[in-house]
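Trainee: Here's a sequence, model it:
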Amino acid sequence: MTLLSIASSLKSEEHIPGYIMRLAQDNGFTRIEQLFYQTELSALMHGKGKAFDTACLKFGVHLAHVKLENAVNVKQVRVCPACIAEQGYIKAKWHSLTQYHCSIHHLALIDYCDACQMPLHWNIPLLLARCSNPQCSCPLPLNPSLMSEEDHHYALDW
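Mentor: Got it, this is the predicted structure:
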């Protein structure tokens, strides 16, 4: 068994993949691949099945009470860099299939790096509001484009 020395708690609005990254970071890892095998990581991110239960037990992670909603995207990362900089975690609601903006900052959520034009991936640099591409690691913009008033109303109507 590979119990972690620091067992952080899941925050009430935190997305499971973001929690996994924060847990790895709290235990001194710089990339989640240093802690989890791909199969364990996939099981933890999808939040279900025997592989999920086994991975939770192996690392002493208590997520049995948490289940991902059906309409949540775990493959694509979408974030509000301003929220991450302020709060230090990734919110589950950003990954709802109908969520495209931050309700606090009224900014469009981002899913790629402006500097390298690569899609963001689930990895620890995101918790520092940085690009997850190891060749880039540029800071993500804390003020990505504001949503137009029309886009904002359209998003609210969903």
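Trainee: switch to C-alpha atoms for all contacts and neighbour counts from now on
Mentor: Fine.
Trainee: Report how many residues lie close to A24.
Mentor: Counted with other C-alpha atoms under 10 Å, residues neighbouring A24 total 24.
Trainee: Roughly how far does it sit from L41?
Mentor: A24 is 11 Å from L41, where distance means C-alpha to C-alpha, to the nearest Å.
Trainee: go on, F52?
Mentor: Separation of F52 from L41 (C-alpha to C-alpha) stands at 9 Å.
Trainee: Ok, M21 next?
Mentor: M21 is 10 Å from L41, where distance means C-alpha to C-alpha.
Trainee: Have a look at these two and say which one is more surrounded.
Mentor: Using other C-alpha under 10 Å as the criterion, M21 and L41 rank with M21 on top: 25 against 19.
Trainee: Here is the second sequence; please produce its structure so I can put it next to the first one:
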Amino acid sequence: RFGVVRLTSKLIDGTFPDYSRVIPVGNDRIMKVDASAFSAAVDRVSTIASEKSRSVKMVLKPGVLTLSASNTDASSATEELEVSYDGPEMEIGFNARYLLDIAGQVNSDMVEFALADQGSPSLVRAPGDEASLFVLMPMRV
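Mentor: A predicted model of the protein is given here:
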């Protein structure tokens, strides 16, 4: 009870799901990027993305991240960012809304992506911050 407000809930007989099973391990392709530059670039590129999918393609090469989006009207947008990455070239797609939501929650100047391949979940966090961890599922682009 909070003043005149009364809160009622039901208890569910069951166990809480083991969330640690969905956190991927072994994602050894690490990319670090400036959080504000990344967020701004995703925001600009995603204005072109189709409303249905809101997908943004990320192409990673050593030192460079290329973000791109297109729609059915044959419009497209591309942005390049300098990143810390020295792994093999990789293409992966994500929902722009999820990328922006995560970038807005990271309390750091940098965002770190731990990637495995284009079909596996990715980990996103602030470097050195073990308190926040985001699991992001890729999209086909």
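Trainee: so what number do they get for TM-score?
Mentor: The TM-score (TM-score structural alignment, normalised by the length of the second structure) is 0.29; 85 aligned residues with a C-alpha RMSD of 5.7 Å.
Trainee: Helix, strand, or coil at S36 of the second structure?
Mentor: Secondary structure, DSSP: H, G, I helix; E, B strand; the rest coil: S36 of the second structure is helix.
Trainee: any idea how far it lies from M90 of the second structure?
Mentor: Distance from S36 of the second structure to M90 of the second structure, counting by C-alpha to C-alpha: 22 Å.
Trainee: ditto for K32 of the second structure
Mentor: With C-alpha to C-alpha as the criterion, K32 of the second structure and M90 of the second structure are 15 Å apart.
Trainee: Looking at the two, which has the bigger crowd around it?
Mentor: A count of neighbours by other C-alpha under 10 Å puts K32 above the other of K32 of the second structure and M90, at 20 against 16.
Trainee: tell me which element that one falls in.
Mentor: Here K32 of the second structure sits within strand 29-34, counting by DSSP states H and E.
Trainee: To which secondary structure element is S68 of the second structure assigned?
Mentor: Following DSSP H and E, the helix or strand that holds S68 of the second structure is strand 64-70.
Trainee: what angle sits between that strand and strand 29-34?
Mentor: Here the directions of strand 64-70 of the second structure and strand 29-34 differ by 80 degrees (axes from the mean of the first three to the mean of the last three C-alpha atoms, to 10 degrees).
Trainee: Show me what strand 64-70 of the second structure is packed against.
Mentor: Contacts defined by 3 or more C-alpha pairs under 8 Å, 6 or more residues apart in numbering; DSSP states H and E place strand 64-70 of the second structure against helix 35-46, strand 55-61, strand 76-82.
Trainee: Next, the angle from that strand to strand 76-82.
Mentor: Using the same axes, to 10 degrees, strand 64-70 of the second structure lies at 170 degrees relative to strand 76-82.
Trainee: Find the nearest non-adjacent residue to T78 of the second structure, please.
Mentor: Nearest residue to T78 of the second structure in three dimensions, chain neighbours excluded: S68, at 4.3 Å (C-alpha to C-alpha, 6 or more residues apart in numbering).
Trainee: OK, contacts around that neighbour?
Mentor: Going by C-alpha atoms under 8 Å, 6 or more residues apart in numbering, S68 of the second structure touches 45, 56-58, 76-79.
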